[in-house]
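Novice: please find the sequence and the predicted model below.
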Amino acid sequence: MEEARRIQALPPYLFARIDEKIAEAKAKGVDVISLGIGDPDLPTPDHIIDKLVKAARNPVNHRYPSYAGMLEFRQAVAEWYKRRSNIVIDPQKEVVSLIGSKEGIAHIAFCYLNPGDIALIPDPGYPVYGVGTALAGGVPYALPLKEENGFLPELDRIPEEIAHKAKLMFLNYPNNPTGAIADESFYMKVIAFAKKYDIIICHDGPYSEIAFNGYKPLSFLEVPGAKDVGIEFHSMSKTYNMTGWRIGWAAGNARVIEALGRIKSNIDTGVFQAIQEAAIEGLLGNQDIIGENRKIYQERQDIVIEGLTALGWTVESPKATIYVWPRVPKGFTSASFCELVLDKTGVVITPGNSYGEYGEGYFRISLTTNTKRLREALQRLQDNFGKFEF
């Protein structure tokens, strides 16, 4: 029963390994506080749940859904973009539903990469960009995201021969894991680069609605020329606390959307229509959840920044996302520091090198834990370590 080479080469998925470590610690009787996985602990709003219950009782929704997604769902996505960013999206040609954006991110590589083709991958970055590329037979080429450059890739440092061979570029702002943001001038450079080298831009934007102090992240699609060269992935997960519901979308360039829809129609049969109806309610209904989430995550971010400062860190407050991305103290690697913290305190943090070579020297804290447990986690660090040196 020999596995295919594409599977043999795959590392265990990052968060599967974290789950294993948590299970091992709990088995030893440790009271684990996980600041690892970016899975919102906040509940899905009642009006969305109520819509699901009602829609699930409709027998029409018990049959196979549309492969591209219900037109009503795609129209809701288009209305959401229009309301948020004044972007005009054709719901029939420029939107496809996804079983969560992760699925679409993995499948887009199969649409465009032949064996040996290159995809430009942010490093550090969400692991699926590289995994999807590798599964499709492509070659991931790392775009270093360095603190001194605001965690933005330096496009002019990409070698000409690599740029000419590249077919896809993945970007993600507001950024996981760094919390970095991107402005219009950066996106304009990206669009010009994509046009010069005939590269498709795949922008991953799930954190666009989790931003603080009046900051409003740009959608890639609102930048002039964006739809000429690419698409944007989004989902209901972080904005509406619906990670387990598995529904998202891709929007943008019609040819790319059609190609993604074509491969999906041959692989899956779409999202349960009752969930699509619930998502429509989320996109078009009461939007109070967005402001409520921002307040909660802002409070949690403040607790983490204050606690890290007391421990010796100098950390800027990210303008968006549910993450904080500090450096590890002197004398540690990302992995050794995170292992020590878990062993000494029962607190789970994610080593930066899990997100790529250029994540080494950092770790990620997720704000998806309530304020009481966040304070307890930071107190455990204080009790066990005092102050760190940097």
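Specialist: Yep, that arrived. Numbers count the residues shown, from 1 in each chain.
Novice: from here on, contacts and neighbour counts on C-alpha atoms
Specialist: Noted.
Novice: and the nearest residue to G270 once chain neighbours are set aside, what element?
Specialist: By the measure of CA to CA, 6 or more residues apart in numbering, the closest residue to G270 outside its immediate chain neighbours is Y67, 5.1 Å from it. Under the criterion DSSP states H and E, no helix or strand holds Y67.
Novice: would you mind listing the buried residues in the helix ranked longest in the chain?
Specialist: Identified as the longest helix of the chain according to DSSP state H is helix 288-310. By neighbour count on 16 or more other CA atoms under 10 Å, the buried set for helix 288-310 is 289-290, 293-295, 297-298, 300-301, 303-308.
Novice: hang on, I365 packs against R327?
Specialist: No - counting by CA atoms under 8 Å, I365 stays clear of R327, with 11.1 Å between them.
Novice: got another one to weigh against that:
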Amino acid sequence: MTSTTHPKVSDRVQNMNESATIKMSQKARELRAQGHEVISLSLGEPDFDTPEHIKEAAIQALHDGKTKYTPVPGILPLRDAIVDKFKSDNGLEYSVNQIVVSNGAKQSLANACLALLNPGDEAIILAPYWVSYIEIAKLAGGKPVVVSAGIEQDFKVTPKQLEAAITDKSRVVMFSSPSNPTGSVYSREELEALAEVLRKYPNIIVIADEIYEHINFGDKHTSIASLDGMLDRTVTINGFSKGYAMTGWRLGYMGAPLWIAKACAKIQGQTTSGANSFSQEAAVIALRNKSDEMDIMRKTFEKRKRLVSDKLREIPGIQVPNPTGAFYIFPNVSSYFGKSSGVTKIANADDFAEYLLTEAHVATVSGSAFGNDDCIRISYAASEKELNTALDRIKAALEKLK
């Protein structure tokens, strides 16, 4: 008898955690398959359809034969439109050679980390953070250094905290504003205070994730790259998934110093090459021909935020923040830790989210996935009817805990 040796996946895969948002979504699907009516508030996906004029542009591109390979950094008309967008919306001056279009903003983030991090380099990540930041930094060989802010700080890191985390190995700082998972938005003054620290350390590059830029309920969005001295040391990442309800189109982009843009295009050229052709053609129209639908979506999300916030405040023991962007709320649920339904005991946020799924049939995501063990993330990218039902179920389920 001969022994059989099984192939082993690489260490990088074994050391990589599965996306918590995708994992929770899978659990919700399994419960639905068993016949349960599950309301999913776990995924960051607008429930709106892509605006009609953008879909028509993609259809026209197909009819026009725009089905061939595209240049690795993106088609020129789209990069031109992105240059104009950065200038008019963000006050950022780029040439087309500083723009790289990718298969989603997530690829843009990965390209930037792969271009900038050597093994052992430290990536300072402001927490709460989007689930993939840690794993992307690790995949690139970097060492994540998490700097955390709780609900008492509106989940925003202070300049003092940032400076305390900087060492001679610090290479990048990554954060999102508006934030996933908290919905918090760094004001211009708050960004300026962080930039004042970073100006002392010219070797550190900022990776600013601005994918939720257009879902902002407060003051005008500020890009950290627009502040004095920051343009030449910031990678500004954006895309079409959230503000334009184009999640399935998989289209993101960056504006960056030329040397970083060239490095990212080089990486992309050896992995995926250019993003798909007709999505890029449609994205030109999205940027050039803005419609009222984006503003309607933003106002709808703001209305839903108020609904969810008010319903959460009716539940004893939950600390409710006031998010001013994105479509998430990140309540502190730690007062329920140690309580039990008689069957299930809640020890942490993971248990809390699991309990809501199995008892209330509402899918949320544990804050542990985002670097905060006291909170859960609730997405309000769902209808008002679903949100009302989900929050009523949550309240009823929590009343069973003693």
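Specialist: Now that the structure is in, tell me what you want to look at. Everything numeric in this text was worked out from a predicted model, so none of it was measured.
Novice: TM-score for these two?
Specialist: Remark: TM-score between the superposed chains equals 0.93 [TM-score structural alignment, normalised by the length of the first structure]; 384 aligned residues with a CA RMSD of 2.0 Å.
Novice: run a quick neighbour tally on the residue nearest to G270 of the first structure.
Specialist: Neighbours of Y67 of the first structure under the rule other CA atoms under 10 Å: 19.
Novice: cool, and D351 of the second structure?
Specialist: Residues near D351 of the second structure, counting by other CA under 10 Å: 15.
Novice: again with K68 of the second structure
Specialist: By other CA under 10 Å, neighbour count at K68 of the second structure equals 9.
Novice: what about the counterpart of it in the first structure, distance to E24 of the first structure?
Specialist: Taking TM-score structural alignment, K68 of the second structure has R63 as its aligned residue in the first structure. Plainly put, R63 of the first structure is 41 Å away from E24 of the first structure if you go by CA to CA, to the nearest Å.
Novice: equivalent analysis for Q273 of the first structure, please.
Specialist: In terms of CA to CA, Q273 of the first structure sits 38 Å off from E24 of the first structure.
Novice: the two: who's more crowded?
Specialist: Neighbour comparison, Q273 of the first structure and E24: the larger count goes to Q273, with 23 against 12 (by other CA under 10 Å).
Novice: which residues touch the counterpart of that one in the second structure?
Specialist: Counting by TM-score structural alignment, Q273 of the first structure corresponds to S277 in the second structure. Residues in contact with S277 of the second structure (CA atoms under 8 Å, 6 or more residues apart in numbering) are 66-70.
Novice: so between I365 and R327 of the first structure, which is more surrounded?
Specialist: Between I365 of the first structure and R327, I365 has the larger neighbour count (other CA under 10 Å), namely 23 against 19.
Novice: that's a helix at that one, yeah?
Specialist: No - using DSSP: H, G, I helix; E, B strand; the rest coil, the secondary structure at I365 of the first structure is strand, not a helix.
Novice: aligned to it, what sits in the second structure?
Specialist: By TM-score structural alignment, I365 of the first structure lines up with I378.
Novice: for P77 of the second structure, see how far away its match is.
Specialist: Taken as CA to CA, the span from I378 of the second structure to P77 of the second structure is 37 Å.
Novice: again with A390 of the second structure
Specialist: 44 Å.
Novice: could I get the full set of helices for the stretch 151-300 of the first structure?
Specialist: All helices of the stretch 151-300 of the first structure, identified by DSSP state H, counting those that start in this stretch, fall at 160-165, 184-197, 226-229, 254-265, 273-284, 288-310.
Novice: returning to what we had before: what residues are up against the residue nearest to G270 of the first structure?
Specialist: 261, 264-265, 268-270.
Novice: please consider this matter closed, and thank you.
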